[in-house]
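Enquirer: Here is my input; please provide its structure:
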Amino acid sequence: MASPTDLRTEDALPVLRRVFGYDAFRGFQQEVIDHVVGGGDALVLMPTGGGKSLCYQIPALVRDGVAVVVSPLIALMQDQVDALTAVGVRAGFLNSTQTLDARRRVEAAFVAGELDLLYLAPEALGVRSTLALLDRGRISLFAIDEAHCVSQWGHDFRPDYLALSMLHERWPQVPRIALTATATSATRTEIATRLKLDDARHFVASFDRPNIQYRIVPKREPRKQLLALLRDEHPGDAGIVYCLSRASVDKTAEFLVANGIAALPYHAGLDAATRAANQQRFLREDGLVMVATIAFGMGIDKPDVRFVAHLDLPKSVEGYYQETGRAGRDGLPSTAWLAYGLQDVVQQRKMIETSDGDVAHRRNLAAHLDAMLALCETVRCRRVQLLEYFGETTTPACGNCDTCLTPPESWDGTVAAQKLLSTVFRLDRERNQRFGAGHCIDILLGRQTDKIRQYGHDALTVFGIGAELSEAEWRGVVRQLLAEGLLAVEGDYGTLALTEASADVLGRRRTVTMRREPERPASSRSSKPRGSATVVAELAPAAVPVFERLRAWRATTAKEQGVPAYVIFHDATLRQIASDAPGTLAELSRVSGVGENKLAKYGEQILAVLAGE
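Expert: Prediction:
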């Protein structure tokens, strides 16, 4: 006789094949599904694009009742439901964007058991009428998506998530699965505690996304650097550009458009209708670049985002990983690119010092920033350092990040550090004055500026003692001293000040090793096209025009149906169709990603495209 686990697997595998068109589970998906189908609680950490959604969608189709999915992504619920409907799954959502009639239809379908999945925003569970509705239906499981939002120190904290512990109290027999792409071990513990998932089984996948090439470059003229990246490596590709401020978003989007790049802005200062329209265009059109604050992106299911670029320093490694993970969800080559400079460090340190909250809160923000700065300044493999942050300590160097492709040099910067710190010391202690990095560097370089003459700083003993380094190199020294806590930023004007640790360097009790940026030749591997050009280049020459015809058919079909192109088929599925050239529906059904519903709906059309009709 088969064991209960065997029976669950026999139920789950046919559903995977019939509904989603895949022949096998990936990683530990099957273990999670078996556990939840059997009634167990689970906390799942899996990188973006790793297949988290199937971990609750398959159990929703196997267990009796309706799966309730708690998601903070109101603006994307329609697309999530469209994607499920396209494969024949009965899905609905309830949120504030609906008309009263639409809401009543979904509620009636839920009570009648005519849904497989129901999506709700977390705040809806704080409304009595929603709880009363859920009491009237049969709930198969609760899925809490983007579970890191419950972490009070996290990068996407949502207060409404704190109330989700009531799910266990009100429906103790219903299994719960919490899912996120980003959490350290400390955050995992916090999620489990706050959601009362103390007895849940933890499933933690590797955080590695080998298809993403991580690159961090010195910030010079960031918008021009970004433009070069898009023109040289990602022409015509969809991507996301993150900026810290709304003004920077608007200016960057305008700059890209003026230079022939199709770009849209997204930030909280735009009205809701404009934000929604821009998001829908990004999801539904090919080759658009979204320039945004971090308000954009969580839950974006667009698989063919070929690059994520940051023009400002992220506040934490978690935020950086979450944002860069929106590239390459389809597993194809993609780029995570960050331009980083001295002013980023100054600005972030100032923001922490002036932030709301107690000392513990500011200390936590500083610790997150320190880890992000360490990633920027490392001379080691970026991927190794990134994965170590999340607790993976046995990863070899990747060969696919900038420090692997063009290794930086490390140099003994102790003397340079002493000169810079001595300058700050003499301004503060001898003159009772504090200045920013630019003025200190001018002193070291011996420049006779108006400000130096005004304050008589050409009489300081440190005046002109730093001629062995260029201005750019001195800015690197300041940046790295700030990163290591050997220098501080104070006041509204970002003036430099010594720290307790500075004394060890000035007293010759501590050496300082620094990173020197290598010259990166234009012909280096990292500057070759990595986006759609790579995707097409990997096809056999005869398959390329077939792939392009399939993409054109998909674009037309998606526009007619008013859904994103990936809801029809992912690029990976079209590539396999173009390569395999199936001649019958039976052969087409064996292509990964072609389930029963899509075969019935699009099969004849695809065969016609393949036949050149």
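Enquirer: From here on, just use CA atoms for contacts and neighbour counts.
Expert: Will do.
Enquirer: residues touching residue 121, list them.
Expert: 70, 71, 72, 73, 74, 94, 95 (CA atoms under 8 Å, 6 or more residues apart in numbering).
Enquirer: One more sequence to fold, the one below, so I can look at both together:
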Amino acid sequence: MSDTPRQVLQSIFGYPDFRGHQEDIINHSLSGRDALVLMPTGGGKSLCYQIPALCMEGTTVVISPLIALMQNQVDALQALEIPSAALNSNCPPEEQAQIFSALKEGRIKLLYIAPERLSAPGFIDFLTTLNISLFAIDEAHCVSHWGHDFRPEYLKLEQLKERFPRVPRLALTATADERTEKDIIQRLGLQYGAVFRSSFDRPNIAYYVSSKSNPMTQLVGFIKSKHSGEAGIVYCMSRKRVETITAKLCELGFDALPYHAGLTSTERSRNQSHFLKEEGVIMVATIAFGMGIDKPNVRFVAHLDLPKNMEAYYQETGRAGRDGLPANVWMIYGQQDIVRTRMLLSENPSYEQRIQDLQKFDALLGYCEELTCRRQILLSYFNEHSEPCGNCDNCLTPPDIQDVTTDVQLALSGIYRTGQRFGAGHIINVLIGNESDKVVECGHDQLPLFSKGKHRSRSEWQLIIRSLLARNLIHQDLEGYGALSLKEECRPYLKGEVKFSIRIEDKKSGKARVSPKILENGDDQKLFDELKRVRLELAREADVPPYIIFFDRTLLEMVHKKPDTVSALSNISGIGATKQEKYGPQFLEAIGNFIAKQTVD
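Expert: Have a look, this model is predicted:
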């Protein structure tokens, strides 16, 4: 094509200008050079390879790990009448034959494949017969052993440099710490390419972390008060927990669906399709769900169990508010979460990997226990500085911070004096002076520290013990009775040489602040709802997700500007020439009818 990147952006995609490093990345690829792109979820990574694909002769090959991502992007491109296709295991033989034929004839601009496809007999040789303009490697952190989602098949991508030495490669990821970034560059042979780093900050997302007490009650309270009727994702650690939470949400009238590896591929595909194509659906899932999901109007992400590291947390929470509109991410955690995850990570046979995993988990726990701005801690993990954000629980409602150094000494002494053979419940009974059968039987009611902690409630002692576990000062053995024992790191705290502060009154559980209303005016809200209804009807007719028609941001701009002609639609972000012609009349009619009705009323 002879159009410039800016012309393609405006005429086809309908956006007035580039964001961040997009234009620099595109021009870099057009010059035939490699690059690594680190850009947050929702930052516009896909345009960084889609626009070069339309500006160059030949076919751009996009390597993506999930079928869902491929199909989402192919649907969106085809809605813009851009020749594109996905080769994956879901394609029947007839469709695959048609795609291969179209590739030979040069009729496909973007081809999406899984990394496994490159290992298929003869496929690389077939690609060498085509005019390949660019390789885009999405979710590039999967190539690194240090990344949070390593996939062995990604290691085979290094052959692209040898087989296609003149074709530029663009590696993209939303989550990579410094070690993972270096590993991506080395394994893919990008040493002579450029690195484009965008800010990891997602200012539209509000972050909340609370203690776990009654998970189901907390979750329902959060959803009902803040996100009634809105789409969201709830992450759980186990398949059984996913099924249980889904069933309870459905009993309460929510449109909720499960997603985990124990379901058949047909069930997973059906549930995912419903989530993408309908409004207000809640997906309850393990981490098996989400990578590459493009649904832009997910208004909340909730974690009922701890992720394994900050990268996973960042990527999973990044699925909220991809459209840039306000969204909440909310997480609750407790003592057992910490112990179970540490035990799971400790089972890795590789010593180096095990240490790395535990260090990353400790960084996540530090974020959870943080008493100051959460966004500062999150961004600092990715080597980025931030001022206090004003949009997290600690900024919005500063916690009541108390020095509990003396109580920590008492708790550590309780663990030691009882022989480091008992669980938290027993230790707390001793501290608060509860003469339980076991306490009396063991003679622990005769210890000097018996009842020395009665000034605190059981829940406060549970919080202190959880904090000791989170800061890796004590160990809990999950086998047997969950015995607590001291770690060497606790010594300066036991001696009172280091202060220990904590949030004692954890009253914010489930009380995330209401996200700012997208529309304050009641009539504007009614028009927005009407435009969403029109969009849903068109999406169902085309059997595509509603956002393929228009993003919520585009509908909101229609509400504010109320265009009355087809040409006026061209001034609204997200409406290119194709969509203007295809969908413009239906939305103009809806706006006109609404205004006419308001005038009569």
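Enquirer: Superposing both, give me the TM-score.
Expert: Scored against TM-score structural alignment, normalised by the length of structure 2, the superposed chains reach a TM-score of 0.96; 593 aligned residues with a CA RMSD of 1.7 Å.
Enquirer: picking up where we left off before, among the contacts of residue 121 of structure 1, name the ones in helices.
Expert: Judged by DSSP state H, the contacts of residue 121 of structure 1 include no members of helices.
Enquirer: Just the buried ones from those?
Expert: The neighbour-count test (16 or more other CA atoms under 10 Å) applied to the contacts of residue 121 of structure 1 identifies 70, 71, 72, 73, 74, 94, 95 as buried.
Enquirer: Map the second one onto structure 2.
Expert: So the one you mean is residue 71 of structure 1. Aligning on TM-score structural alignment places residue 71 of structure 1 opposite residue 64 in structure 2.
Enquirer: shouldn't its match be in contact with residue 142?
Expert: No: in this structure, residue 64 of structure 2 is not within contact of residue 142 by CA atoms under 8 Å, at 10.0 Å.
Enquirer: For the contacts of residue 121 of structure 1, give me TSV that also has distance to residue 114 of structure 1.
Expert: Below are the contacts of residue 121 of structure 1 laid out as TSV (distance: CA to CA, whole Å):
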residue	distance to residue 114 of structure 1
70	19
71	21
72	24
73	23
74	22
94	15
95	19
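Enquirer: Compare those with structure 2 and list the ones that remain.
Expert: Counting by both residues aligned by TM-score structural alignment, their matches' CA atoms under 8 Å, the members of those that carry over to structure 2 are 70, 71, 72, 73, 74, 94, 95.
Enquirer: got the contact list for the longest helix along structure 2?
Expert: Ranked by residue count, the top helix of structure 2 under DSSP H comes out as helix 577-600. Residues from elsewhere that reach helix 577-600 of structure 2 (CA under 8 Å, 6+ apart): 11-12, 14, 79-81, 527, 530-531, 534, 549, 562-566, 569-570.
Enquirer: If we use 6 Å, what do you get?
Expert: Residues from elsewhere that reach helix 577-600 of structure 2, judged by CA atoms under 6 Å, 6 or more residues apart in numbering: 11, 80.
Enquirer: again with stretch 50-59 of structure 1
Expert: 29, 33, 37.
Enquirer: Likewise for stretch 441-459 of structure 2?
Expert: 430, 431, 432, 433, 439.
Enquirer: Identify the farthest-apart pair in the residues you listed.
Expert: Between any two of the contacts of stretch 441-459 of structure 2, the greatest separation by CA to CA is 11.4 Å, found for 432 and 439.
Enquirer: Now stretch 426-439 of structure 1: buried residues?
Expert: 426, 427, 428, 434, 435, 436, 437, 439.
Enquirer: What is the nearest of those residues to residue 334 of structure 1?
Expert: Taking CA to CA as the measure, residue 334 of structure 1 lies nearest residue 437 of these, at 35.5 Å.
Enquirer: What residue in structure 2 is paired with that closest one?
Expert: Using TM-score structural alignment, residue 437 of structure 1 pairs with residue 424 in structure 2.
Enquirer: Roughly how far does its match sit from residue 336 of structure 2?
Expert: Distance of residue 424 of structure 2 to residue 336 of structure 2, given as CA to CA, to the nearest Å: 11 Å.
Enquirer: Tell me which residues touch residue 316 of structure 1, please.
Expert: Neighbours of residue 316 of structure 1 in contact, by CA under 6 Å, 6+ apart: 368, 369, 372.
Enquirer: what's the closest non-adjacent residue to it?
Expert: residue 368 (4.8 Å; CA to CA, 6 or more residues apart in numbering).
Enquirer: Show me what that neighbour lines up with in structure 2.
Expert: Using TM-score structural alignment, residue 368 of structure 1 lines up with residue 360 in structure 2.
Enquirer: Check residue 475 of structure 1 too.
Expert: So residue 475 of structure 1 corresponds to residue 462, using TM-score structural alignment.
Enquirer: quick one: secondary structure of that match?
Expert: Using DSSP: H, G, I helix; E, B strand; the rest coil, the three-state assignment for residue 462 of structure 2 comes out as helix.
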